[in-house]
Structures are given as C-alpha cells and as structure tokens.
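> need a 3D model of the sequence below.
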Amino acid sequence: MRPAHRRRPVAGLLLAPLLAPLLTGCFAADGGSTGAPGSGGSSDGARLRIALAFPPSENFSPYGADATLLSRLGVTEGLTRLDGNGAASPALAESWRRENGRSWLFTLRDATFQDGAPVTADAVAAALTHATEATPLPTALAGVKLTARASGDRTVRVTTATADPVLPLRLAGPSLAVLSPKAYGKKTDGKQADGKKTETAGKTETAGKKEAGKGSAPDPVGHATGPFTITKVNGSASATLDRFDDYWGGRAQASGIDAKFIADGTARANALRTGEEDIAEAVPVSQAASLPKGVAREVPTARTTSLFLNTRSGAFADPKVRAAARQAVDTSVLAKNVYEGYADPGQGVFGPALNWAAGLRKQPTGRAEPASAAAVKGTTVTLATYDNRPELPEVAQVLQQQLEKAGFTVKLTVRESSRIESDALAGKFDAFVGARNTMLDTGDPVSVLASDYTCDGTYNLALLCDRAVDRAVTAADAVADPEGRRRAVLAAEARILGTDAVVPLVHQRNVLGVATAVRGVLLDPYERAVVAPGTRR
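The predicted model follows:
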C-alpha cells in the first residue's frame, strides 16, 4: 500500500464508501519495503533481471494485452491506481472530486514525461481522447463514452455520456495510461517525433514505425511517466529498460531492468533456480516446491481459469449441448490435482478473492436442460488453450478426458498465447480454456462483465450475445450504491452462468518466484504491478 506520509486528504476520498475494498488483504512490496512512490533511493543499484510469461503481442500498444505488461514493468501510469483493497488512489492525479452526475475534476501532480515534456492538463486530455478513438476500444472503456478537457494548467475535467460512479476506478486501468504528446506523433524509420532513435530488433518493434494517427496505437517507448523507461526491444525475446531519474515518485533504487519473455514455465523456474533471473512470474505449481525456501511467493488473485464455449457456431451454439459439457466437468479434480492446492474450485465469474461475492451469489438463472448422452455421443469439438500459463495445457487435457467420457470427441490445440488468442476471439474453436484476472482492467466488476459477456464486448471469448445478459449488465452499471451494485453484479453473473457460455474451473493463487536477495517486489492481487521504485537487489 502507499505509505501513510504520502497520502493527502483529497476530494476523491469522499468516494471511500463507493470504492470500498473489493479484495481480501492488501498488496505491498515483499521484503519489508513498501515499494511505493517516494520510497526509491538514490544509489545506483544493480539491474533487475525479470522473466515474464507473456511477450509483447501488439507492438507494446497500451490499448490491448500489452498494457498490463507495460504497467508490470513500471513503464506506464494513469491518473489513478488501485491499492490492494481495490480502492482508487492517486497516481498522476493527486486528487479528484465529482462535480455532478457525469463530470469529474482531476487535479494533476507535478510530473514529467520520460521525453522531458511536462505532464500538463492538455497532454492528459489529449491522451484520454486518443484512447476513446482507438480501434478496438480499450477494455476499460467498454460501454463508456467520455470526453476529457483541460480546465486550467493543472486540472482535467472528464465527462461521461451517462453517470459513471466508478470513473476513478476505470481510469486506473492499464490501457488508459497517460503518454506524452510525442507518443502520438508521426514517426518514420524508427525515429521518434523528437528525433531520438529507438533501438529495435527482430520481428516485434514498437509502434515507432507507424503513424500514430486517430485510432492507431501510440508509442510508449520513451514517452511514459513510470520509474522505468524502455530503451531497447529485441523482438519477442527481451527488452531493456533504464531508470527514469526524473520520476515524480522518487528515483528508483535499481538502475534498470533486463526483461526476458519466456513462455515455458519450467524454463522460467530454472532460470530463477540457477540465478540467471531475479524474478520469475507465473511459476508452475509443479515447480514451486522445488525452489529454495522463501523463493516461491504465493499471491492470492482475482484470476479465474474458465472454459469458454463458442455460442455463435459449432456444436456449442446449442445451449443444451453447452449444458451437457458443463455437467461433464469436475472442477474439484482440477483444483486438487492440476493446481496442487494453489487454487479453489470454480464458483462463478468472481472467486473467493472478492470477499463480498460469496454471501451475495445467486444460483444461475435460465439454464437449459443438458442434452442426453446419446445426443452428444460422437459430437466432435475443438478445444484450445495456450501454454504461457503452464497449468492450462494440463487443465485442457483433463477436460478433454472428462468431455470424452461424456460422449464428445475432442481435438486439442495448444499454442503460445499471442498465436492463438485472436483465433479464439474470432470463433475458430468450439471451446477455449483461458485464465482471466477479472479485476484487471478497471477494478469494477461490471466492466469485466461488459467486456467479456455482452454483445458489444471487446474480449468475448464465448462470443455470447444474449439480450437478457446485456440488460442485466446494463442494470448493474446503473447502480451507484455499493451494496446494490454488488447485488446487481451477481444477478448479472447468475444470468451469464445460466447461458453455460462459460464454465468457471478454478480461482487461482499465483506463484511469483523472487530470489532471496531481492527486496521490494510487489505482490499485487490485480497482477498490474511487479516492480516499484523500491524494488532492488
């Protein structure tokens, strides 16, 4: 959590009842340091070596999956951030207040972009406006229309088309990071708009070779505000980051970061075990016990592994066949055997890390009767997943066995995430196993329902388009009262589960590998942050 001496009584904190804790516990830096802004030291500490599970898949665009990668490496920030209790706390905005039902006024702190430009109200308004014009729209803006305007040098007015009681939570989404105006300028031959050259190699390059016009992705390299700035990208293999000495929250203690993208979980664990890496994310549970004492750090998360069934085409377009598949799945086997106790059996879209959900959860509504065993016998379906999270292929194999026992014929496909996710979203598989942190994008549970399960959702792996679900999600979004909003969220969850478009399998507890010499690593249930100014070795 942010240290007490950094907090101020701000207008935004008047929302405390609404932005009440969503998660159990409070994430903090491991090893006795808060790791929060202001805790950075002045020494030239050793560079940090980090093994990440997912490579950049969208040229480091902050508008898609790479947004979280940027925030985890300490590159980008938004106006707000989430603390470990799920409440909005200050980031580039030091305070905020709600002016009326649709308008909020954010007061900016004194900060500098990594290219030397000051963080101004005009720059912030332009960055938010560009995000609203992106294609596809950032997940944090699903179902929301907003405008941002400078109101003086240090204040930005954000207005939404309809009342949005959780706007400060929404603006904490990694996809709404604030970048310098130069990030959106025209670039040619790897030269940035300011004339500086960005080193790239391999197939994956930054957005620096694209014209960042309306709707296109900006270039975060050298144009963000976080404590670390990207200086080199080596395709999908690695990236080099240096400390940003003018970071508003204090100079980082580590002089930089050397990040490697290692999809194989065992390889990540081995790199940590042999001392090649200081930090390894998503350590396979099968490897956790073999790590030295104190290296495997268990992190309770809001991540749910689910089976998504294609409701648009193929065998699972029939709700009775989906119900038969759901009935065939035994989630307790997955939690106990595949995850070796580092997970809980699936309860719903939202798991036990959201401590308010259990007492309010409703039974699924509107479920179809399962098709008979005779009706599904011999039905061929394709089941796909990715191997960046090493348990997922094993989960898929167990599901294959369970579905085949019920009479299905299952063809299994496993690929790296960046090579399979777009196919899943395009409906090229009958079923897909994916792991999703349900609070990752905004911290507001309504947003993940809108993104993942509505007709206009931008991350709808089940391709679900059910008007009753859309109405339930819209109704939940209209409720401002915290308790009422939670009840409406779980009513919408019950409607979604009733379609059998998704079968929640397990709620995960991630394992982060941290060398014993490293201090200040963030154990974040939202999985948005790993390093901070105080992270060091």
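> going forward, measure contacts and count neighbours with C-alpha atoms only.
Fine.
> ok, now which ones touch T229?
If you count contacts by C-alpha atoms under 8 Å, 6 or more residues apart in numbering, T229 has them with G74, V75, Q114, V221, G222, L241, D242, R243, F244.
> look up how far P227 lies from the residue most central in space within the chain.
Central residue of the chain (C-alpha atoms, centre = their mean): L440, 3.6 Å from the mean position. L440 sits 21 Å away from P227, going by C-alpha to C-alpha, to the nearest Å.
> against A117, how distant is the residue nearest to the centre of the chain?
29 Å.
> surely the residue nearest to the centre of the chain is within a strand?
No. L440: not assigned to a strand; according to DSSP: H, G, I helix; E, B strand; the rest coil it is coil.
> ok, for it, nearest residue in space, not its chain neighbours?
Closest residue to L440 apart from its sequence neighbours, by C-alpha to C-alpha, 6 or more residues apart in numbering: Y526 at 5.5 Å.
> strands - which of the contacts of T229 land there?
L241, D242, R243 (DSSP state E).
> V124 touches V156, doesn't it?
Yes. Using C-alpha atoms under 8 Å, V124 makes contact with V156 at a distance of 7.4 Å.
> anything in contact with each of these two?
With C-alpha under 8 Å, 6+ apart, V124 and V156 have common neighbours A150.
> more neighbours, these two?
V124 (27 against 24; other C-alpha atoms under 10 Å).
> and the more buried one, helix, strand or coil?
Assignment for V124 (three-state DSSP): helix.
> OK, contacts around the residue nearest to it when sequence neighbours are not counted?
Excluding its sequence neighbours, the residue lying closest to V124 (C-alpha to C-alpha, 6+ apart) is V178, at 6.1 Å. Contact analysis of V178 by C-alpha under 8 Å, 6+ apart lists T76, E77, G78, L79, V124, A127, L128, A224, T225.
> quick one: V178 and S89, what's the gap?
Taken as C-alpha to C-alpha, the span from V178 to S89 is 16 Å.
> and R149, by the same measure?
R149 is 21 Å from S89, by C-alpha to C-alpha.
> out of the contacts of V178, name the ones that lie in helices.
V124, A127, L128 (DSSP state H).
> distance of the first one from G275?
Between V124 and G275 the computed distance is 41 Å (C-alpha to C-alpha).
> for the contacts of T229, which single residue is the most surrounded?
Result: V75 is most packed of the contacts of T229 (other C-alpha under 10 Å), 29 neighbours.
> re the thing from before, adding distance to P300, write the ones in strands among the contacts of T229 out as JSON lines.
Shown next, in JSON lines, are the ones in strands among the contacts of T229 (distance: C-alpha to C-alpha, whole Å):
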{"residue": "L241", "distance to P300": "28"}
{"residue": "D242", "distance to P300": "30"}
{"residue": "R243", "distance to P300": "29"}
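> here is a second sequence; please produce its structure as well for comparison:
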Amino acid sequence: MPHRRPPRSQRPARRAHRAFPRPRLLAALLLTPLLSACFASGNGGASGGSGGAGSGTRLRVALAFPPAENLSPYGADATILSRLGVTEGLTALDANGAAAPALARSWRRENDRTWLFTLREAAFQDGTEVTPSAVAAALTHATRARPAPAALAGVTLTARPEGSHQVRVTTGAADPVLPLRLSSPSLAVLSAKAYGGKDGRVDPAGTGTGPFELTEVHGSTSATLDRFDDYWGGRAQASGVDARFVADGTARANALRTGQVDVAEAVPVAQAATLDAATRRETATTRTTALLLNSGSGPFKDPALRAAARAAVDTSALARGVYEGHADAGAGIYGPAVTWAEGKRLRPAGRARAATPGGAEITLATYDNRPELPEAAQVIEQQLEKAGFRVELVVREYSRLETDALAGRFDGVVLARNTLVDTGDPVAVLASDYTCDGGYNLARLCDRGVDRAVAKAEGTADSAGRQDAAMAAEAAILGTDAVVPLVHQRVITGVATSVKGVLLDPYERVLVGAGTRR
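This is a model prediction of the structure:
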C-alpha cells in the first residue's frame, strides 16, 4: 500500500510565525535564489512570488536509485530526500564546498568543542515551527541512529536549545568542520512527528522543511510531492514533483526522450548520444568509481593478492572504453573535481609485493543503478582473470546488494562513491569507508596506520593543513591496496528544454529546488 498524507484540510492549522530577531523577510526570500545559483544551470533561481512561468505545473523526475531503507534520513536514502527538495539541514554547501546558511542563518564557534547556531524563522511541513528544541531533538535522534549516519562517524555530538532562536552544539572532541558536517543530508532536521513511529522508523512524509512536501510513497516505484507553500525561502515555482524510481538507465533516457519525464538523472554514457544535445548537461562531480577489496576475509585478506589485483587493473581502458571519455582515469580517492587534491597527492607507501593469483577464486559484485558499473565490472573481471584469478560476477539492484556488501559477503565490490557527499569534508569519507569503526567500510579495512592517519586529519583545524593530512591519509589507504580507484566520473543529467533552474550539483545533494520549473 502506498504511504499517504492526509488532505490539507485535515492537517493542523499553520501557527503564526514567531518574532525573534532575524533579517527582514525580504532578505530571507532573496537568500534562496542566491543559494540555488550555486548549482543552477544558469536558467534562473527560486522566486519568492507565486506567479511566473510554470507556477502551477508539476515536474516529472526520473531518479536512478529506488529507496533502499524506506526513505530513512540516516542512510543512502537521505540524498533522495534532499535531491527532491524535501529536507534541509542547519547548513548547506556552496559551489566551493564551504558551509552556507540553510535552517541556520548564522553561527559562531565559542570554543574548540562548542558552536552556537542562530536559526532563521521557518516552519515544518506539518505546520509546527522550527524551534531550538525541535532542532536539538532532531540532531539527538540522529546521534542515536544505528547504524550511525556516515556524517557522524567517530563523532560524539550533543545539541541543546539556547533561548528562543539558538542551538548550542557540543562535540566530544574538537571538530573544526562541524558546520560542514551539519550540511549532510543524513543530518536533516525533521519535526517531532517524524520520530513518533512505534517501530522506530523515521517518517519524512510531511515533516521536512524544504520547498516540496512528500505526500505519497508507492514502495520503490514512485513518490508524489506537493509544493510546501510556507517554505521559508519563498513559494516554489512548480506546484509539485512526480518522482519515478527507474533503476534501468536506458529506460530513464527513453523516458526523457519521449517526453514522459522532464528531468532524468544519471543518463548512461551509452545513451547520451541518443539525446538531443540541448537536453544533455554534463557535470564534473566528486564521485569516484573504485574497486573495493575485502581485506577482512577471503582471498583478499592477503595483501599480496590485493597487490596482484591492483596491478592487473588498467584504469585508462575503463575511462576510454566504458565511459567513452566522460570520466578520468583513477588517480586516487579524490579526483579532479576536488581541485586542490592533485597538487598535494602523495605516493602510496608500504605496498606489498604482488603474488601470483594461482587461480584464486573471488566473487566480484556491483549494481546496475549506474549503468556503466556492470560493464566496468565485466572489464575488471576480464583483467583479473587474465592475471590468474577465477572470478564470479554478481550484478544486482543497489538496494538488494548493500546489506551483503556491508556484511563482507563479496571479495570485491565495484562502487561509485561521492567522496564529499556525506559532509563536504574530505576527511569524512576516509573515516566512514576505510577505518576500523567506519560505518560504510565495504573494504572491511582495519589498519592501525590508516586509523592514525585519518585521526590526525580529523584533528587538524587549519584548512590547508587538513587537506595535507587528508592526502597523507589517502596515501596510507592506497598503500593497503584495499581500494583501487578506477575512474572519476562526470554525471550526465537529461533536462527537457522547457525546464529551467535544475540544480546541477557537483556534490549530488540537490536536483530540484524552489526555482526549478517548466
């Protein structure tokens, strides 16, 4: 049965806004187009008014990833909610990867472990107010989630209301990038109603703060969103969003080409040429496709066999062949879109000498939501077999693969991962993906040298110094051969010529916003 929200006539009446100190309303309304312009396609930002072209037209969007966790805000589904304009955090990321205002209009650091965030006047989609108590409660729920959101990997966080319009956030250890961390889609602020489920499930339907309200969810096939008229950033120009979850990339491209949808994310490289040039948008992203080798069990527990696998892989062949030039050969965990990384990259040290595979049997897995991955995995399979491995390839839809991958049931996984999606902090992905306690450690890596290098990076406050420490940690991780960077992707988004204001985000956190319209 689909999840349905009650009709508006049966919902609580909107409460009057409070009058705590804030910028004048005009300034608040003007902030949204400023933020949207960070990633906009140059066709306009949000409008604070109700008129304008397309103000009553719904958007039709095809997304690549069906919900894997019942639209929980704490895992991979969090980006579905943020990309559809349902949820927001205290902060956002600007085009340069710096923290920008969202539900918090400003903040200041009181000491090494404490930050004070000043909230803007805003409402939740269920009609209740965004209060310091509500924000503190939402962040507290996130700290108690299991598994922990990737943005909180290794972080102890306490949030408490302060007065009528501020929240004080304290961390167990110094956290110089806390404003970046709080921009994570997995730390979105939801109303108290979201956390009332008896089964512990967090329900984002009608409890977010974004320009669009989730009203119906039809399992893993589609979702319906209506415009949230009380959005703090101004009334959205589209009346709603009809989202379809289409795992097959060819089907997404066909839906755009035949006019069934207005926006199709992650168009396959092989389908790009079938679209009119005016409907193709290519965006350099911080996404890296990598081969993750299970270093905790099986054949790749042996560093010498991991070294053999790494030596067998020809990344340039993947960039030229599978990705048809729409990607760069793997250089490291961070790719060219992380503009500062290349000049700071260090040579991996301590690599084991490659052994002869001798017919070692391995299971290689990937998913088909990103259509290039199965083809890339087939090329990797051939390269590994040529080197002397015996390979079984498993391809599934991502939601059916993740649990087994996290449990270490495969010897290798070909994964596309946005290295800055969780927090915008380059160190966060290292902590979540490659440390002993990492919550998304598909490589099952537990190396004390790596943990020390990541911890040093986490404790470095200076921006340039943190980047240097992150690159030292990257070198330590690559030295274990638990991860083999394959390519750094550019994402192709299909956008109908009638659509304006799509948010082409290098961090892949947003797609439609208040200014998106047709």
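> closest to P319 of the first structure out of the ones in strands among the contacts of T229 of the first structure?
L241 (48.7 Å; C-alpha to C-alpha).
> how close does whichever residue in the second structure pairs up with the closest one sit to R58 of the second structure?
In the second structure, the residue matched to L241 of the first structure (TM-score structural alignment) is L225. Noted for L225 of the second structure: a distance of 9 Å to R58 of the second structure, by C-alpha to C-alpha.
> joint contacts of these two?
Joint contacts of L225 of the second structure and R58 (C-alpha under 8 Å, 6+ apart) are G240, V241, D242.
> check for me that the second one belongs to a strand.
The reference is to V241 of the second structure. Yes. Assessed by three-state DSSP, V241 of the second structure belongs to a strand.
> in the stretch 201-350 of the first structure, which spans are helices?
For the stretch 201-350 of the first structure, the helices defined by DSSP state H, counting those that start in this stretch cover 265-273, 285-288, 319-328, 331-333.
> looking at those, which is closest to T305 of the first structure?
Comparing the helices of the stretch 201-350 of the first structure under C-alpha to C-alpha, the one sitting nearest is helix 331-333, at 10.4 Å.
> contacts for the closest one, please.
Outside helix 331-333 of the first structure, the residues touching it (C-alpha under 8 Å, 6+ apart) are D344, P345, G346, L505, V506.
> residues in contact with the fourth one?
I take that to be L505 of the first structure. T304, T305, S306, L307, T331, L334, P345, G346, Q347.
> for I496 of the first structure, which non-adjacent residue is spatially closest?
Nearest to I496 of the first structure is V469, by C-alpha to C-alpha, 6+ apart, at 6.1 Å.
> ditto for V531 of the first structure
Here the residue nearest V531 of the first structure, using C-alpha to C-alpha, 6+ apart, is V521, at 5.5 Å.
> which position in the second structure aligns with that neighbour?
In the second structure, V521 of the first structure lands on V502 (TM-score structural alignment).
> settle this for me: that match is touching A40, isn't it.
Yes. Between V502 of the second structure and A40 there is a contact under C-alpha under 8 Å: 5.8 Å.
> which residues are common contacts for these two?
Joint contacts of V502 of the second structure and A40 (C-alpha under 8 Å, 6+ apart) do not exist.
> please enumerate the strands of the stretch 251-400 of the first structure.
With DSSP state E, counting those that start in this stretch, the ranges of strands along the stretch 251-400 of the first structure come out as 256-261, 279-280, 296-309, 343-345, 380-386.
> reformat these as JSON lines; add distance to A324 of the first structure and mean neighbour count.
Output for those, formatted as JSON lines (distance: least, C-alpha to C-alpha, whole Å; neighbours: other C-alpha atoms under 10 Å):
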{"stretch": "strand 256-261", "distance to A324 of the first structure": "38", "mean neighbour count": "21"}
{"stretch": "strand 279-280", "distance to A324 of the first structure": "39", "mean neighbour count": "28"}
{"stretch": "strand 296-309", "distance to A324 of the first structure": "11", "mean neighbour count": "24"}
{"stretch": "strand 343-345", "distance to A324 of the first structure": "19", "mean neighbour count": "22"}
{"stretch": "strand 380-386", "distance to A324 of the first structure": "13", "mean neighbour count": "22"}
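> got TSV for those, with distance to P168 of the first structure too?
Compiled in TSV, those are given as follows (distance: least, C-alpha to C-alpha, whole Å):
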stretch	distance to P168 of the first structure
strand 256-261	30
strand 279-280	31
strand 296-309	20
strand 343-345	30
strand 380-386	33
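> what's the closest of the ones you listed to L497 of the first structure?
strand 296-309 (11.0 Å).
> and for the closest one, what span of the second structure is it aligned with?
Using TM-score structural alignment, strand 296-309 of the first structure pairs with 280-293 in the second structure.
> and the matching stretch, how far from the first structure on average?
Mean deviation of stretch 280-293 of the second structure from its aligned counterpart in the first structure after superposition (mean C-alpha distance after the TM-score superposition for the first structure): 0.3 Å.
> tell me where the stretch 351-500 of the second structure has helices.
So, for the stretch 351-500 of the second structure - with DSSP H, counting those that start in this stretch - the helices run 372-387, 398-406, 426-434, 448-458, 463-478.
> buried stuff in the second one?
Which is helix 398-406 of the second structure. Within helix 398-406 of the second structure, the residues that count as buried by 16 or more other C-alpha atoms under 10 Å are Y398, S399, L401, E402, A405.
> what's that helix in contact with?
65-69, 366-369, 410, 413, 440-442.
> after superposition, how close is that helix to the first structure?
Looks like 0.6 Å for helix 398-406 of the second structure (mean C-alpha distance after the TM-score superposition for the first structure).
> and that helix, how far out from the chain middle?
For helix 398-406 of the second structure, the separation from the chain centroid amounts to 17 Å (computed by C-alpha atoms, centre = their mean, to the nearest Å).
> that helix corresponds to what range in the first structure?
Going by TM-score structural alignment, helix 398-406 of the second structure sits over residues 417-425 in the first structure.
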